[in-house]
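J.: what follows is a predicted protein model with its sequence.
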Amino acid sequence: MAHAPHAPAPARPLSSAQQSRAPLAATFHISLRHVSHALPDGRMLLEDASHAFGVARHGLIGRNGAGKTLLLRLLLGELPAQSGRIERRGRIAAVPQSLPAGPGVTLADVAGMTPALRALARIEAGTGSQADFDLMDGRWRVREEWPRMLADAGLPAWPPERPASAVSGGELTRVALAGALAQGADGLLLDEPTNHLDARARGWLMDRLTTWRGGLIVASHDRTLLDTMSDIVALERGALAGHAGNYSAYRRHHEQQAASADAALTHARAERDAGLRALRQRHDAEQRRGARNARQARDANQAPILLGMKKASAERHAGRERLRMQAAAQALDAAVRQAAAKVAPAAAIALALPETAVPAGRRVLHLEAATPPWPAGAPALSLNLSGPFRLALQGPNGCGKSTLLAMLAGELAPLGGRCEVGVPTAILDQRASALGDAETLLQALDRLGARLPQGELRSRLALLGLGPAQVDAPAARLSGGERIKAALACALWRREPAQFLLLDEPTNHLDLASVQALEEALSGYPGALAVASHDAAFLAALRPTHRLAWENGRWTDATAAPA
């Protein structure tokens, strides 16, 4: 069961104990030397890649499925490289994208504090080893610092042994981040750290990372977070490419390069067209000249042997000219191919949404004193919405946004009152639960009664960025972003087309190109939308017609509030 959110504390100086464990920046270093590593499906994650991560704020970017999470595991040492060498210096703390929350997992486990707490208990019991004493160096006050660490992250003073399943996803992420920051490591490796965080928690994280003195590698699609980085590292086609500056600078540089490449390609094509025209004119001129010489030779009444020699000479000359013109044409084509190779391929991502228009007067949603099942004690909510509205749900972690969406989708019943939806719905939850781990995307679509022929389904999925390697693989093998896109396909192309889409943090795990494609597709969606998201830029792009905001323990109509 999740708990009501607590506002993160404002940034404040580190305690003396924290300062004693503050990272020594110069000790952090990770370098890859000629590293190659293949993904499970055979695609190359890295191919003879060399790169150094020093004391800088590195933002790691790449498309969904590029292997960013796997790369972080390689950098951390959880996986050995298949070839080449990875050298590490300094202690590293990491926060994975998917946090454990199963049976037996405690908050101390999520925060990475269990080894220190157990070592301290053994030492106090008189059974501690030298390894325990080494582990506790500078961490003797770990128990006293635990509640202060949670308070700094805006969380209650939960005991370390509290089950991880008893808190919300956003709260669990804060526990993991606070624990990583408190470990006094020399470097941090964070995988999509702002997923599930509300606006205030994101602000807290930004403050903490701004004052972080050690090395930092952050895999993220969060444009705001990436703009706080000092270096962007792009993972693409088996290579790592570093770019000085934040994400906005990277985008400007990338766009300038793309514009230059496009201009070079346009120029090469124009040169080829002009060159081919000149070659055709030259060929025609040669043909006319040959015919004229042949007529003159016949009219000159020359000896047959001399005529034969001239004819052979003319044919040899014509043959050499053909070869020269072929070579020139091939050179022009090669120049175009070389220019085209430098042009970044267009993003193969599109969302072919079904025709699910909702007439302007059609009532879609009717809430009459409906009491959501969570949070406990939440007041009843009344709301009537018609037509193709766009409802934005905004509020901190733990306020019940996911529960409210599930109630609107009919998956949960209100504790009291009425909740009526007058059109077919589809929900995309944060866990992408429309997909079973063992089934493939095509199997899931077949189970959901997708009416499109398999060939057309594959074509649409390819436009969504899901090729054969993704649609034929068990869902458990998909990356976070690939799974979200697969779940979206299930929501859109099931037997009964949805006229009311309910999206719970849909941009979590999506790469930047996919987020932009989703924005464009949803901006033209003719049905009704209800979207819960902490991504302010994404919500603004959808141009909400209505807003519900969680304020002072209740849902408030904030339709007139600014985006």
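T.: Thanks, I have it. Numbering: from 1, shown residues only.

J.: only C-alpha atoms for contact and neighbour calcs from this point on.
T.: Will do.

J.: burial count for residue 510?
T.: Using other CA atoms under 10 Å, residue 510 has 24 other residues around it.

J.: got it, and the one 5 residues further on?
T.: A total of 18 residues lie near residue 515 under the criterion other CA under 10 Å.

J.: do the same with residue 277
T.: Neighbour count for residue 277, taken as other CA under 10 Å: 12.

J.: packing partners of the lengthiest helix in the chain?
T.: Once the chain is assigned using DSSP state H, the helix that runs over the most residues is helix 247-299. Secondary-structure packing of helix 247-299 (3 or more CA pairs under 8 Å, 6 or more residues apart in numbering; DSSP states H and E): helix 304-341.

J.: what distance separates the helix it packs on from the middle of the whole chain?
T.: Here the centre of helix 304-341 is set off from its chain's centre by 52 Å, with CA atoms, centre = their mean, to the nearest Å.

J.: now the angle from it to helix 247-299?
T.: Angle of helix 304-341 versus helix 247-299, following axes from the mean of the first three to the mean of the last three CA atoms, to 10 degrees, is 170 degrees.

J.: another structure for you, compare them:
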Amino acid sequence: MNLPTTPAASLSCSALSFRWPDGTEVFDDLSVSVGRGRTGLVGTNGSGKSTLLRLLAGRLKPSAGSVSVGGRLAHLPQDLTLDTDLRVEDALGITERRTALRAIEAGDAAEAHFETVGDDWDVEERALATLGSLGLGGIGLDRTVGQLSGGETVLLRLAALLLERPDVLLLDEPTNNLDVFARRRLYEAVDSWRSGVLVVVSHDRDLLERVDRIADLRAGSVSWYGGGWSAYEEALATRQEAAGRMVRAAESDVRRQRRELEEARTKVARRQRHNKKMDSERRAPRIVAGAHKRSSQEAAGKLRGMHEDRLQDAQERLDTASEAIREDAEIRVRLPHTAVPAGRTVLSAHGLTPRFGTLRDGSLHVQGPERIALVGRNGAGKTTLLRTLTGELAPGCGEARTHVPLRFLPQRLDVLDDGLSVAANVARAAPGTTDNEIRAQLARFLFKGARAEQPAGTLSGGERFRAALAATMLATPAPQLLMLDEPTNNLDLASVRQLTSALGSYEGALIIAGHDLAFLESVGITRWLLVGEELTELGAEEVRELLGAPDAIV
């Protein structure tokens, strides 16, 4: 992805505002300038990352402000769709030039053919080279899009953008739905970007490690951090620690100011009672007593006002300090009944052939609190294997048996009834559990008080995931085998951290199908299985090579 760029490659927006047709405000007076190199744009679900990219790409019109792009811009959207009847050359946008080249090679010297080709005489070679760099060298230019996998389709669209030689490239969640092999190719492409402006929106930590800087979009503004994801997390932790100290100091000051205000009020009241008593004992004339009273009230008012001002100032400092504290709280649950003794058989499968996918005659034996990752290409049948192991799908042949209580969290998160509240969904999965017990546990999943009464159908993406996770993990009987299918797909990084912390409390056996290596490492995977024509156990070195990971797996 080493592309020639113009010196003018740049990207910025000034005083940008945007509202959806229903009046929902996304940005108000946002100004951002993105420098050359690789920038990772991060933020929670709903913060406006994809909307900002669409505004920068000209696919949305701002309510106010302006966008400035220097050079050619290309945009890979998250919701990519391509006509399945298109040929690869059509998707790459080179059909007319290939046709003209063939006509010229056949002796047709029509001027129109030369105009079509322009200076792009090597277009076919460049196209094949670009496809090859993304791992698509074997698909050729004449196959149809419908013959490609979802991951290959994403990479094909990226290849089409690269052939345009963009100066500014915007990628929105490019690793979604990519298998481990396609992700590795994308990582290599990002690694090779050396000039121009590249902005990538992603929750893929391995991808974000490869950028030069992180732009954190939060509450309608952008904060900048140098380096990749690890450097960002370290800097953020330092800032949060400092913000926490400021909050604690501000809270202490507020308490002190409240105490001093109360003491001042008590002192004023005592003085007023004393003056009133003295005037009464001296039988001071009414006009003198009135003057004493007014003077006393003025002094009391000044004293109270001074302390009230100090309290207000202290409260404002506390509010300002609190705004710097993130609410990306972690899930901390106690699940002692999920524990599985070491050596106990949890699941056994023999001669298993699912109805779909490539697996033939698979065998699997799971013991104790093992943590197993299923990895492999798109279409290998990881999801089908999980659904077969759960009993949701009947196998083509062979058998699978679970020996402990099992729960499965699918990609679709369809374990929730949208018409029921969060608490009612958990109660449905945990009959016999008291309402107080459910609410106490839901608070640990960050559904406190009235939030537990929200209908599932009104939840945001991150909230819905937490609710589905709660209904799965808090079910009765307590699940001693938990299966998760691509759990980090479409989750923001805060939600991924919450999932990681929740699984840290889980003491049962775990089987996860996924492509997110950083997440899989973080939950302590003990066995790696490659799903293909058979289940192949991988060693640490093989996983590193397969997934293009740093030497972090042990």
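T.: Sure, I can see it. All of these numbers come straight from a predicted model, not from anything done at the bench.

J.: after superposition, what is the TM-score?
T.: Once superposed, the chains reach a TM-score of 0.79 (TM-score structural alignment, normalised by the length of structure 2), with 528 aligned residues with a CA RMSD of 4.3 Å.

J.: ok, back up a step: average offset between the longest helix of structure 1 and structure 2?
T.: For helix 247-299 of structure 1, the mean deviation from structure 2 after alignment is 3.2 Å (mean CA distance after the TM-score superposition for structure 1).

J.: which stretches in the stretch 401-550 of structure 2 count as helices?
T.: With DSSP state H, counting those that start in this stretch applied, the stretch 401-550 of structure 2 shows helices at 422-429, 435-444, 461-473, 493-504, 517-522, 540-547, listed in chain order.

J.: could I get those as a markdown table with distance to residue 311 of structure 2?
T.: Shown next, in a markdown table, are the helices of the stretch 401-550 of structure 2 (distance: least, CA to CA, whole Å):
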| stretch | distance to residue 311 of structure 2 |
| --- | --- |
| helix 422-429 | 39 |
| helix 435-444 | 32 |
| helix 461-473 | 36 |
| helix 493-504 | 34 |
| helix 517-522 | 45 |
| helix 540-547 | 56 |
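
J.: which one of those helices lies closest to residue 21 of structure 2?
T.: helix 461-473 (21.0 Å; CA to CA).

J.: buried ones in the closest one, by neighbour count?
T.: Across helix 461-473 of structure 2, burial judged by 16 or more other CA atoms under 10 Å covers 462-473.

J.: same check on stretch 207-217 of structure 1?
T.: Neighbour-count burial for stretch 207-217 of structure 1, with 16+ other CA under 10 Å as criterion, is recorded at 208-209, 212-217.

J.: tell me the counterpart of residue 555 of structure 1 in structure 2.
T.: Aligned counterpart of residue 555 of structure 1 in structure 2: residue 535 (TM-score structural alignment).

J.: ok, that match - contacts?
T.: By CA atoms under 8 Å, 6 or more residues apart in numbering, the contact set of residue 535 of structure 2 is 359, 362-364, 529.

J.: ChimeraX command for the buried members of those residues?
T.: Per 16+ other CA under 10 Å, the buried members of the contacts of residue 535 of structure 2 correspond to this ChimeraX selection:
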select :359,362,363,529
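
J.: aligned partner of residue 84 of structure 1 in structure 2?
T.: In structure 2, the residue equivalent to residue 84 of structure 1 is residue 65, according to TM-score structural alignment.

J.: would you confirm that that match contacts residue 27?
T.: No - with contact defined as CA atoms under 8 Å, residue 65 of structure 2 does not reach residue 27; the gap is 10.4 Å.
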